[in-house]
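J.: Got a predicted model here, sequence first, then my questions.
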Amino acid sequence: MQDQTTRAHDILAIFLVSIAHASSHFYHLVIPSLFPWILPHFNLNYLQGGTLVSTFFVTSALGQSATGFLVDKIGPRLSMYLGLICLASSAFVLGLADNVPMLFAASILAGLGNSVFHPADYSLMNYNISQRYLGHAFAWHNITGNIGWAICPFFMVLMAENVGWREAAFAASSVALIVLGFQLFFRDVFSIDQSSKKFVSEEKDSGGAFSFLAVPSVWMCFFFFFFTSGAFGVLQSFSQSIFRNAYGLNLAGASAALMAYLIGAGAGALVGGFIAGQSRFSSNRVVAVCIAFSALMAVVLASEILVGYWAVVLMFLMGAGTGVAAPSRDIMIRSATVAKLGQRSFGRVYGFTYCGMDVGQSLSPLVFGPLLDKGMFSLVLFGVAALQTAAIFTALQVSDGEKKADVPSGA
């Protein structure tokens, strides 16, 4: 009976964290989805519109490390509530906007709200979900983020076409409020946080708030995200151009290649959730093997041994490799945190390491764009493989430490 209660608790906790993460990804695309209406209304060009998007991601990147400290200070549950309020406020301000500064205010509010979710979500999962379901929790966390991306453009465009872009923005604000309502109604599910007596008594002598920066494994996790997200940033930004030129695909085929990668990543994450829950597998070695497979697929793509629509198949396989690695990747970060810093440092460690994702994804297009301008499409794919190969070595350098330290279920 206790086992069934724990299972029900963990499933509900996974659902609550997942819908919160999906909502944060939803707000990534609220403003860009309304560009066909916003840009002409405010007489903006696409470069100026892109600045709104950059403002969002810069705010999120800078805020993520800071909110990691906030999460460890006031707790992940309250931090998540504040993040959802910021997201709802951003869309509301967007709907009221009658000048460009208000658009930037909306973008900044959305970035601040988004910055909370990685440190808060991962802290909530690590504190409140039992060890055997933790891999599945990490898997669904990844998958629902992609679902949030997929839903937003459809929702926003449908609303804007039928009732207007301002009304669409107001409707978007309701998404975070609905999710907040769920979180408040089921708030007792997340009853364990960094202030719980168990974690206070087990706290390691970490030497200060910034001591995690002296832990090599934390930096290895940061650079792992830097390299893997850099590789994805290339594919996300330039895959259509690469496959149209290197493989001769039409626009639909080139777009299908990126979609295949995302589908493969989602399917792989489901499998990875089961693998991450197996104690006999070392998380960093699982990550290394899966990323090595993805790097191999990138090399095959770059070599153009297989041509035409084989690109779609290879992209699916590359995405599957990164997807299977994802839950073990998050277990890897947890292990490094518990082993060196104790369980009250989840917020700041996840916040800092996930900054590597923002940095890598923002810089890689700047590095590889000039190569594309010179027509070096295959070389860019070799670059993707090189970034993924670098990530393998960072994963292998992460200490397993207390890899399977138990986490109370909160049930």
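T.: All right, it came through fine.

J.: switch to C-alpha atoms for all contacts and neighbour counts from now on
T.: Noted.

J.: burial of Gly49, as a residue count?
T.: Residues lying near Gly49 (other C-alpha atoms under 10 Å) number 16.

J.: what residues are up against it?
T.: Neighbouring residues of Gly49 by C-alpha atoms under 8 Å, 6 or more residues apart in numbering: 32, 35, 39.

J.: Tell me which helix or strand it sits in.
T.: Assigned by DSSP states H and E, Gly49 belongs to helix 46-74.

J.: what about stretch 271-287, distance to the chain center?
T.: Mean-position distance between stretch 271-287 and its chain equals 19 Å (C-alpha atoms, centre = their mean, to the nearest Å).

J.: now swap in stretch 190-202 and tell me
T.: Centre-to-centre, stretch 190-202 and its host chain are 26 Å apart (C-alpha atoms, centre = their mean).

J.: dropping in the other structure now:
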Amino acid sequence: MPIRIGLLPQVATAHWVSHLHIMALAALFPVLPQLFGVGYVELGLALSIFNILSAVAQAPMGFAVDHYGARRVLLAGMSLGSCSLLLIALLPTYTWLLIGMALAGLANAVYHPANYALLAQGIAPAHMGKAFSVHTFAGFLGGAVAPLLLLGVASASNPRMAFAVAALAGFVALALLLVPGSGITQVRPATTVQADSGSEAVRQRSLWSPMIASLTVLFVLLNLSTSAIEKFSVASLMQGQGISLSWANAGLTAFLFASAFGVLAGGALADRTKRHGLVAAMAFGLAAALTVLVAWSGLSDLALVVVLGVIGFLTGLIAPSRDMLVRAAAPKGAEGKTFGIVSTGFNVGGALGPLGFGWLLDHGQANGIFWASAVFMGLTVLMTLLQEAAIRRARHAVAAQQAAPR
């Protein structure tokens, strides 16, 4: 009997791998300065190169998804990403680290436009919210596993073997996507209608609407808010507060796993409210306050793990609503392009953050990592509330227009 694998498990697996690869370098930060003979700024530069290449390639990959098909582009990206980490494992010098992270950044640009296009085209609209929740949960889970898996391998063997294990995970997932007759092979791209130059111009303008632009900026702030904790908290806690590696890593693991389960809770919450902006603002506001607590007061080891877990849960709550907003803003048949454009916000934040966060660590301002995260969370809350107010004004204007006598 032939093996059959559903579309959502396959796409979720691809997202799991993408976040494992995104976190590979950051998860190994505490042991990499000795391996490569560099400081945190240099390691931050490698992360910035990853994100810059991903940001530059994200929108073109979205167009490629809509033109060549999401499955082909996803397979190519996963292959390139796995090979790039294997390259770092085989050639462990700083120069090859930069080359490998550049290639991994190109590969990372594939996942969001390809995955979301596959879901938009292959999942029934009635189940789209749950599908987005499962997809995002899988990605967060991949990031949560990274510190445990990769640092564990590095401790038992060496960092080179940890990069090799991350590459192997990609190759295994690639094999699942190649199963004949599986869900991903049955997705048919949305049909596009030949349009005249006028309607094509309207469609292109819709891709650069104020809503899509504001969502892109929101993605920048979201990345800066969470990446400080995801990628630099272990080094920050060890250097700034004297926390041991095991407890600091436990705190990061709690943050990442709680973020994943926060996504599932956010999916259920998103189905029960229309005030997505207000819910997101409340969650991020509380997360910001708790992040200040981590930066300001010397919590015990166990309390630190608990607080970081709560922060992770709160930051995960908004992810499903975020994805539904992008889908709602996407023109029909242009889901890949839209998610490609908006997702560049993550990469812009990912390119800017590591250099600044690495500078803080190298200059003895380790607690500044958490202060910076709290500031960006506050800015995210402010922007979310402004968007919520704008949406309410638009709804009132439409209601008033419909109620006006004709």
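T.: Yep, it's here. Owing to the predicted nature of the structure, the values given are computational and were not obtained by experimental measurement.

J.: circling back to that earlier point, going by neighbour count, which residues in the next helix or strand after the helix holding Gly49 of structure 1 are buried?
T.: Tracing the chain past helix 46-74 of structure 1, the next element assigned as helix or strand by DSSP H and E is helix 76-96. Within helix 76-96 of structure 1, the residues that count as buried by 16 or more other C-alpha atoms under 10 Å are 76-77, 79-95.

J.: do stretch 306-318 of structure 1 as well
T.: Those buried within stretch 306-318 of structure 1 under the rule 16+ other C-alpha under 10 Å are 307, 309, 311-318.

J.: same check, this time on stretch 390-402 of structure 1
T.: For stretch 390-402 of structure 1, the neighbour count (16+ other C-alpha under 10 Å) marks 390-396, 398-401 as buried.

J.: In CSV, list the residues you listed along with distance to Met376 of structure 1.
T.: CSV is the format used below for those (distance: C-alpha to C-alpha, whole Å):
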residue, distance to Met376 of structure 1
Ala390, 21
Ala391, 23
Ile392, 25
Phe393, 26
Thr394, 28
Ala395, 29
Leu396, 31
Val398, 34
Ser399, 38
Asp400, 39
Gly401, 43
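
J.: so stretch 323-331 of structure 1 corresponds to what in structure 2?
T.: Under TM-score structural alignment, stretch 323-331 of structure 1 corresponds to residues 316-324 of structure 2.

J.: which residues are in contact with that stretch?
T.: For stretch 316-324 of structure 2, the external contacting residues (C-alpha under 8 Å, 6+ apart) are 129, 132-133, 136, 258-267, 270, 276, 279-280, 283.

J.: Quick check: strands, which of those are part of them?
T.: The strands, defined by DSSP state E, take in nothing from those.

J.: Point out the ones among these that are inside helices.
T.: Mapping these onto helices (DSSP state H) picks out 129, 132-133, 136, 258-267, 270, 276, 279-280, 283.

J.: Filter those residues down to just the buried residues.
T.: Buried among these (16+ other C-alpha under 10 Å): 129, 132-133, 136, 258-267, 270, 276, 279-280, 283.

J.: thinking again about what came up before, wait, which of the buried residues of stretch 390-402 of structure 1 is closest to Leu158 of structure 1?
T.: Set against Leu158 of structure 1, the nearest of the buried residues of stretch 390-402 of structure 1 by C-alpha to C-alpha is Ala391 (39.9 Å).

J.: Quick check: that closest one touching Ala231?
T.: No. Contact criterion C-alpha atoms under 8 Å: Ala391 of structure 1 and Ala231 do not qualify, at 9.8 Å.

J.: Contact partners for the corresponding residue of structure 2 for Leu270 of structure 1?
T.: Applying TM-score structural alignment, one finds that Leu270 of structure 1 aligns to Leu264 in structure 2. Contact analysis of Leu264 of structure 2 by C-alpha under 8 Å, 6+ apart lists 133-134, 137, 317.

J.: Could you rerun that using 7 Å?
T.: By C-alpha atoms under 7 Å, 6 or more residues apart in numbering, Leu264 of structure 2 lies in contact with 133, 137.

J.: Tell me how far it lies from Val307 of structure 2.
T.: To Val307 of structure 2, Leu264 of structure 2 is 19 Å away according to C-alpha to C-alpha, to the nearest Å.

J.: again, but for Ala70 of structure 2
T.: When distance is defined by C-alpha to C-alpha, Ala70 of structure 2 is 39 Å away from Val307 of structure 2.

J.: What of Ala289 of structure 2?
T.: Counting by C-alpha to C-alpha, the gap from Ala289 of structure 2 to Val307 of structure 2 is 11 Å.

J.: Find the helix or strand that Leu177 of structure 1 is a member of.
T.: Element membership for Leu177 of structure 1, per DSSP H and E: helix 165-185.

J.: Give the buried residues for that helix.
T.: By neighbour count on 16+ other C-alpha under 10 Å, the buried set for helix 165-185 of structure 1 is 165-177, 179-180, 183.

J.: what's the answer for stretch 273-293 of structure 1, then?
T.: By neighbour count on 16+ other C-alpha under 10 Å, the buried set for stretch 273-293 of structure 1 is 273-277, 282-293.

J.: Over to stretch 218-227 of structure 2?
T.: 218-227.

J.: tell me which element Met377 of structure 2 falls in.
T.: Going by DSSP H and E, Met377 of structure 2 is part of helix 368-403.

J.: list the helices and strands that helix packs on?
T.: Where contact means 3 or more C-alpha pairs under 7 Å, 6 or more residues apart in numbering; DSSP states H and E, helix 368-403 of structure 2 is packed against helix 210-241, helix 276-296.

J.: Dump those into TSV; add distance to Leu98 of structure 2 as well.
T.: Formatted as TSV, these follow (distance: least, C-alpha to C-alpha, whole Å):
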stretch	distance to Leu98 of structure 2
helix 210-241	17
helix 276-296	31
